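S.K.: have a look at this fold, sequence not included:
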């Protein structure tokens, strides 16, 4: 039986076992190719092709034999009503972007399957100086064996058989960096720190450089890969652009101690204006400990062979117990679950409570016996010294929507840990948050119905405090 070491969001512990633990990310083979193309003309538009109230200019962008493409724009002016449309000539996947949405996509397109994309510039009547200039393309590469992408190989399985099976849990998404990320109850997205800031020199000492490397989109409904393992991309409407302006992370580097490897970021709506948390759902988080033999689950986009490579798969296994490495900051939780490269960033899901709760972020794998190991969010028996040290992680998640937040969730935490209005220990009644939120603070409400019968009656502002109510992950009904 093999052993997997995993790091998590909150436990900032150093690994006492002096054995290598490999970060489980696996970027797909791709390269950047310059591509100079301008549709339209800055200062004027002279096309004679008139279609109702707009001018349409078009060009096919092609890289022969490429399995997928992403277009990156150097400059553009789309005015108030003009827009671009991009269409895959392989499968018809289409994306329409205007000035606002193209900015949210970081001046780039979604990922398109195939080696050719039709780029159209639609110039609205009465607008001039409309143009779009391509700078480069992200070009996928074909024919690289899945094993070459896998940092851990089959040795990161917990036995001779890979027990992962296909999943449709779109709360977990694929990011192009070669990792998994997941949607959480306050509207944020979580992954491993090394998935947003990886080794800058490639060959070691595997230390991060503090520069954000995260790009692209959070993708769900990922289709099967090609028989040779080459990945295929989700439809454009199943891709949500990553907001690179608010990424907060920590990663000290490979071999620098587990438990300090986490990242928090946001995502924008897809090109249709849909928000991922509202459409796909979200995971609730807890800092409570599972019991021995509770069922644990890892769901993510790990490397595999053939058509299963980097598609959504899940595996379950028993929780083993808490491991203490002899210091207050060396607390780990052991479980036996199969993973592979690109499972980095996956949620560690506790299956016994109903609904399920997550207890940490999966980050590392290693080939040792007898069991898998995970450091979880924050064990219930954590000591005060570790609480203070964890504030740098806790604050970005708590303050994702601004400082002074109090959280409320109609679904109670497992094992009755008490309520503190925190993202890991939310109130279950709205009046508690209203009473305790600071002036000009925010009350963050998780999707659900907070009934009058359960005590959810209050008068906002009765004590003279101003506050903002936010429902970032779905519809909230209060006092029904």
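M.R.: Yep, it's here. Note that the structure is predicted; figures quoted are calculated from it, not measured. Numbering: from 1, shown residues only.
S.K.: rest of the way, CA atoms for contacts and neighbours
M.R.: Noted.
S.K.: just the helices in the stretch 301-450 of the chain please.
M.R.: 384-389, 391-398, 430-436 (DSSP state H, counting those that start in this stretch).
S.K.: which of these sits closest to residue 278?
M.R.: helix 391-398 (18.8 Å; C-alpha to C-alpha).
S.K.: in stretch 69-83, which residues are buried?
M.R.: With burial defined by 16 or more other C-alpha atoms under 10 Å, the residues of stretch 69-83 counted as buried are 69-73, 76-79, 82-83.
S.K.: dump the residues you listed to a markdown table, plus distance to residue 313.
M.R.: Output for these, formatted as a markdown table (distance: C-alpha to C-alpha, whole Å):
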| residue | distance to residue 313 |
| --- | --- |
| 69 | 25 |
| 70 | 25 |
| 71 | 29 |
| 72 | 30 |
| 73 | 34 |
| 76 | 39 |
| 77 | 42 |
| 78 | 40 |
| 79 | 43 |
| 82 | 41 |
| 83 | 37 |
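S.K.: of those residues, which is the nearest to residue 189?
M.R.: Closest to residue 189, out of all of the buried residues of stretch 69-83 and judged by C-alpha to C-alpha, is residue 70, at 22.5 Å.
S.K.: other residues contacting the strand or helix carrying the closest one?
M.R.: Using DSSP states H and E, residue 70 sits within strand 68-77. Strand 68-77 is contacted by residues 42, 99, 107-117, 129-141, 232-233 when judged by C-alpha atoms under 8 Å, 6 or more residues apart in numbering.
S.K.: try this one side by side with the last:
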């Protein structure tokens, strides 16, 4: 076995920078990127068999890289017979990930990102198998950065993307994920767990959800492996302001789930353009001077200040790591965050650009279902016990068996099957006034109810 550091650093806080004329400037955030090394670490399990009549662990190896705080394993060869698996477990928090050969292929022979400097690899062979082998080639390992002070450029007034004072606040929506290792943001936009982001964010990496707080020195922490999903491919364009987008699919975690399967939420693509002056929001993973918030999910608010034929300008705060975030108006994605400027405005590619829309159709085609044109009415009322009861009424029975998604205050999504041209729901318990809207199909119907 041999291992050494090649000295390659991976940038994890990417946000393109433009001046007021939308011409690219040089981005310099010297302490914002979390440095990674590709550590050449070659170890071969050799062919392993199991003559017994039960699954047995036939080989193991401990990967220990002192001074590193996060690791992801890369294998050059994985050959597992049916029923055999590989388990990777972190000594730091006992988080683990179990792969069979098919899942390894889906993850491109890599693992999730694990916390800590020590991982154990276990090879478990199925009964009667004779040819199980894995070869570890290198480790993507992150060091803890030096402590960061307010002068180092992580997110404050006068910096690229901050419009006045930085008023971002922690948020926790499950449709917005952190894309590693590039350090961008992606948004799940349908029930097939397809993701939109920025073209300059395109990578073969991992999208993480429910990201925990970072550490006091701004080093990031990884969520459990079950909240991480492989992401790669799709279609993209990276040609500057108004021409910067990426659409892709996601793979499964160790439980066979994609993001929508696990969390049950998405943010739909808008069906109409936004107008100047409309309020907008952004949920993304930008760097921050408050280290525990840096590269964790935060919400920024503002408004659309300009609309061109290909892009929007807006005054909601963004920082490095926000690239790829959905620009949200009326609970739908109208654009993709791509560029910032010092003193604002910031910039985003429009969702309805013809090439971007065509790419979504090609990469993640609509599987059918209920269209807005077939929705007759959304009825909802609140009963005395605080239960919100309602019905989505369709024009005919052609969508029987399909599903619609009803959102309560855009925080609780109810996926309901259509029966006899109706989708009925009943959810408890509420008080005060609440918004009930159709989320899938999106932007079709909305109403408010008042509970006791």
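M.R.: Nice, I can see it. Not measured: the values here are computed from a predicted model.
S.K.: just the TM-score for the two chains, thanks.
M.R.: For this chain pair, the superposition-based TM-score is 0.74 by TM-score structural alignment, normalised by the length of structure 2; 377 aligned residues with a C-alpha RMSD of 3.5 Å.
S.K.: pull the number of nearby residues for the corresponding residue of structure 1 for residue 237 of structure 2.
M.R.: Matched by TM-score structural alignment, residue 237 of structure 2 corresponds to residue 250 in structure 1. Neighbourhood size, residue 250 of structure 1 [other C-alpha atoms under 10 Å]: 21.
S.K.: would you mind finding the match for residue 285 of structure 2 in structure 1?
M.R.: Using TM-score structural alignment, residue 285 of structure 2 pairs with residue 301 in structure 1.
S.K.: show me the contacts for residue 188 of structure 1.
M.R.: Here residue 188 of structure 1 is in contact with 264-267, 397, 400 (C-alpha under 8 Å, 6+ apart).
S.K.: adding distance to residue 348 of structure 1 and neighbour count, write those out as TSV.
M.R.: Compiled in TSV, the contacts of residue 188 of structure 1 are given as follows (distance: C-alpha to C-alpha, whole Å; neighbours: other C-alpha atoms under 10 Å):
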residue	distance to residue 348 of structure 1	neighbour count
264	16	23
265	18	24
266	20	20
267	21	23
397	17	23
400	21	17
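S.K.: quick one: which of those is nearest residue 168 of structure 1?
M.R.: Out of these, the member with the shortest distance to residue 168 of structure 1 (by C-alpha to C-alpha) is residue 267, at 20.3 Å.
S.K.: for the residue lying closest to that closest one once chain neighbours are set aside, what are its contacts?
M.R.: Leaving aside its sequence neighbours, residue 267 of structure 1 sits nearest to residue 242 (C-alpha to C-alpha, 6 or more residues apart in numbering; 4.4 Å). For residue 242 of structure 1, the contact set (C-alpha under 8 Å, 6+ apart) comprises 105, 215-218, 265-268.
S.K.: just the residues you listed now: which is nearest residue 292 of structure 1?
M.R.: Scanning the contacts of residue 242 of structure 1 for proximity to residue 292 of structure 1, where the rule is C-alpha to C-alpha, the winner is residue 265, at 32.4 Å.
S.K.: what about that closest one, helix or strand, and which?
M.R.: Going by DSSP H and E, residue 265 of structure 1 is in strand 262-267.
S.K.: tell me which other helices or strands that strand touches.
M.R.: Counting contacts by 3 or more C-alpha pairs under 8 Å, 6 or more residues apart in numbering; DSSP states H and E, strand 262-267 of structure 1 is packed against strand 189-191, strand 239-250.
S.K.: any idea of the angle the longest one forms with helix 391-398?
M.R.: Between the axis of strand 239-250 of structure 1 and that of helix 391-398 there is an angle of 150 degrees, by axes from the mean of the first three to the mean of the last three C-alpha atoms, to 10 degrees.
S.K.: what is the neighbour count of the aligned residue in structure 2 for residue 121 of structure 1?
M.R.: Matched to structure 2 by TM-score structural alignment, residue 121 of structure 1 sits across from residue 123. Counted with other C-alpha under 10 Å, residues neighbouring residue 123 of structure 2 total 24.
S.K.: contacting residues for the residue nearest the centre of structure 1?
M.R.: Among the residues of structure 1, residue 181 comes closest to the average C-alpha position under C-alpha atoms, centre = their mean, at 3.0 Å. When contacts are counted by C-alpha under 8 Å, 6+ apart, residue 181 of structure 1 is found next to 172-175, 189-192, 218, 300, 345-347.
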